[in-house]
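Colleague: Structure of the sequence below:
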Amino acid sequence: MKLPRILLLASVLLLALFTLSASAATHWDKDDHEIFELQSALERSEGKGATFYSVLNIPRTASAAEIKRAYRKKSVELHPDKNAGVAGAQQRFERLGLVYKILRDGRKDRYDHFVAAGFPKWRNNGYFYERYRPGLGAVIVGVVFATMLVEVAISRLTTKQERAKIERLKMSARLVAWGPRYAAILASIRHPPAPPATVSKLATVEKKVRVPITGFTLPAFPSDAQIKSNAVDWDALETQTRNVLVSATGDGAPIVDCLVHAADVLLLDKFSGDYIALDEDDAQPAQFHTTWPFRLVAAVINKITGKHEDVLAEVDDTTQGPANPVKNKKNK
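Modeller: The predicted structure follows:
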């Protein structure tokens, strides 16, 4: 994907997420949040379903004069001087003053609306946005950081699959080169037997093989602990492998050329004609310093300076030369 397309997609994504955040934040205003906070505190103190009107013991249709009289009566009842030693008396008195303040001004209609329609679940993005007021820069940084986390998480999920594919291909190449006893031969290479026993001669000879990538699933290779404790039945494992080969259905499976020598398995690069060592450790999950923002910055620098390859440029197979092997080359 070319650099302008990367920038365009990133810009569209950031703009869309910022728009969603802003729309969620402007759903309620500051007065609404004050009403929500006071209503929540009132229900915690007076019980579920309590309202400003129930605290004053008046109906919702009460006039301004009735609300004033009810407030004066209730304020005398809840005054801290008359409730000395009562826990929360001061808070209840202050809360009563806030209730009266809302009911006597223009916010009364807004409160009546929420009483009739129901109070929303207001502690969401809008609430926190109003509280902390992040700017455009903070929102962009948050979105970028979130996408970096997603990239790292996805990379860690796929890395395990990639490592399993490499190990499966290596085992398949050994099977073709050494036969159904390949697991026992590999175990003797990794854990050489004590004299006079020796490693199989098959493992000491370089052998070129053609291997189907799919079509069968080999038995699991024993762990090092099982091998060292001589707890592996190699004859049974060989029998399982033969049964797999009998039922294999490699029809139409892609074929690759490999070179097997001892514990090493190398894959033929069809462009350069060199063999490249297969290594599970080559499949590594992305780190934060290798996620897309860092790659994007590196690509921009490369584009400007022209000193390095543009890592985001599209490769045209019709104009590019043979690819160079990148690890542990071994000539054909």
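Colleague: alpha carbons only for contacts and neighbour counts from here, please
Modeller: Noted.
Colleague: Counting neighbours, what do you get for Leu42?
Modeller: 21 (other CA atoms under 10 Å).
Colleague: run this one through as well so I can compare:
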Amino acid sequence: MRAFLLSFTLLAFLASIVLAWEKEDHEIFDLVSALEAAEGKGTSFYSWLDVPSTATTPEIAKAYRKKSMILHPDKNPNDKTIHERFARLGVISTILRNKESRERYDFFYKNGVPKWRGTGYYYSRFRPGLGTALVFLIFVSSGFHYIIQRINYRTDIERIDRFVKAAQQAAWGPKLVPIEGQRKVRVNISEGRTVDMVVDAKNVYILDDSGEKHILDASTASRPDFMNTWFIALARSTYYRTLDRVSPSKEHVSPETSEGDESSSEAPGSGTATPSEGRVAGGKRKRATKKR
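Modeller: As a prediction, the model looks like this:
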């Protein structure tokens, strides 16, 4: 939950910054990038016109006329980039001679052009295809799914440790001095809900109504695995279903299906393994051999 709140806060902060850029800002970003690519890194609107950043509008107009005579296409017939440079000069001169546009540029001139300019800015220039967008969304959502798995795994481990310690305290006392042999105890897992457990010198077991024991330790928690994220799990499930349809006479059992059957099966009538879902830690159970 804490990780989710931090992620949401970060996204909201970035969104507030990105939404602050307007169409005119994006045009300035393009001009800055194009000017540095053509005239050299670090070239600014002012340095290209050869005027200080404090130049007045008449001074900028005068510098523009002087520069335009140098970059005029008629005087540079062999320069293939001259038309583009000449047009860029006119746009830059217009920005600097307009009070509002110049204030926008001066802000980025003093503080620097942002490296991240918003998804809309990059999308409008690179136009990723539908396939690229889908792959990106699948990758991001699968990454978040894996993070959730890790969070759930840590939560399960903490819950298991809490239940194991509670059972050992009930069997051995508050000092947790191990006693030989097995002891059956009843542990309160939530308000008004208890579960029978068996404690011996090495392990703690959950005892179901049939008398069968299921070991309770860290191995019963489901470990995070990128192969179990939603897209890969869906692809594997679809693959095995396709095999079943193509070869109905053969049995194809997917690893996650067989493993899921074992993890989701519960002892008859126990129903008290976890406070929220009826299992102690949301993972797999190991069965101990029932002693006769």
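Colleague: Give me the TM-score for these two chains.
Modeller: Superposed pair, TM-score by TM-score structural alignment, normalised by the length of the second structure: 0.56. Supporting alignment: 225 aligned residues with a CA RMSD of 5.0 Å.
Colleague: ok, which stretches of the stretch 101-250 of the second structure are strands?
Modeller: 183-190, 193-199, 204-207, 213-215 (DSSP state E, counting those that start in this stretch).
Colleague: mean shift between the shortest one and the first structure?
Modeller: Taken against the first structure, strand 213-215 of the second structure registers an average deviation of 0.9 Å after superposition, with mean CA distance after the TM-score superposition for the first structure.
Colleague: Report the aligned residue range of the first structure for that strand.
Modeller: Per TM-score structural alignment, the counterpart of strand 213-215 of the second structure in the first structure is residues 275-277.
Colleague: which other residues reach the matching stretch?
Modeller: Here stretch 275-277 of the first structure makes contact (CA atoms under 8 Å, 6 or more residues apart in numbering) with 258-259, 264-269, 325-332.
Colleague: got it, and stretch 203-210 of the first structure?
Modeller: Residues outside stretch 203-210 of the first structure that contact it (CA under 8 Å, 6+ apart): 173, 176-178, 185-186, 189, 255-263.
Colleague: Any of those residues buried? List them.
Modeller: Among these, those buried by neighbour count (16 or more other CA atoms under 10 Å) are 173, 176-178, 185-186, 189, 256-262.
Colleague: so which of these comes closest to Ile140 of the first structure?
Modeller: Compare each of these with Ile140 of the first structure using CA to CA and the shortest gap goes to Val256, at 45.4 Å.
Colleague: Aligned counterpart of the closest one in the second structure, please.
Modeller: That one, Val256 of the first structure, aligns with Val195 by TM-score structural alignment.
Colleague: my guess is Val164 of the second structure contacts Asp200, does it?
Modeller: No: using CA atoms under 8 Å, Val164 of the second structure is not in contact with Asp200, being 11.3 Å away.
Colleague: Most neighbours of all the contacts of stretch 275-277 of the first structure, which one?
Modeller: Neighbour max across the contacts of stretch 275-277 of the first structure (other CA under 10 Å) = Cys258, 27 neighbours.
Colleague: My read is that it contacts Lys270, right?
Modeller: No: counting by CA under 8 Å, Lys270 is not a contact partner of Cys258 of the first structure; they are 11.0 Å apart.
Colleague: got any residues that touch both of these two?
Modeller: With CA under 8 Å, 6+ apart, Cys258 of the first structure and Lys270 have no common neighbours.
Colleague: How much space separates Gly211 of the second structure from Asn228 of the second structure?
Modeller: 33 Å (CA to CA, to the nearest Å).
Colleague: Between these two, which is the more surrounded one?
Modeller: Neighbour count, other CA under 10 Å: between Gly211 of the second structure and Asn228, Asn228 has more, with 17 against 12.
Colleague: The more buried one -> the first structure?
Modeller: Structural alignment (TM-score structural alignment) places Asn228 of the second structure against Thr290 in the first structure.
Colleague: can you tell me how far that match sits from Gln284 of the first structure?
Modeller: 11 Å.
Colleague: cool, Ala153 of the first structure as well?
Modeller: In terms of CA to CA, Ala153 of the first structure sits 12 Å off from Gln284 of the first structure.
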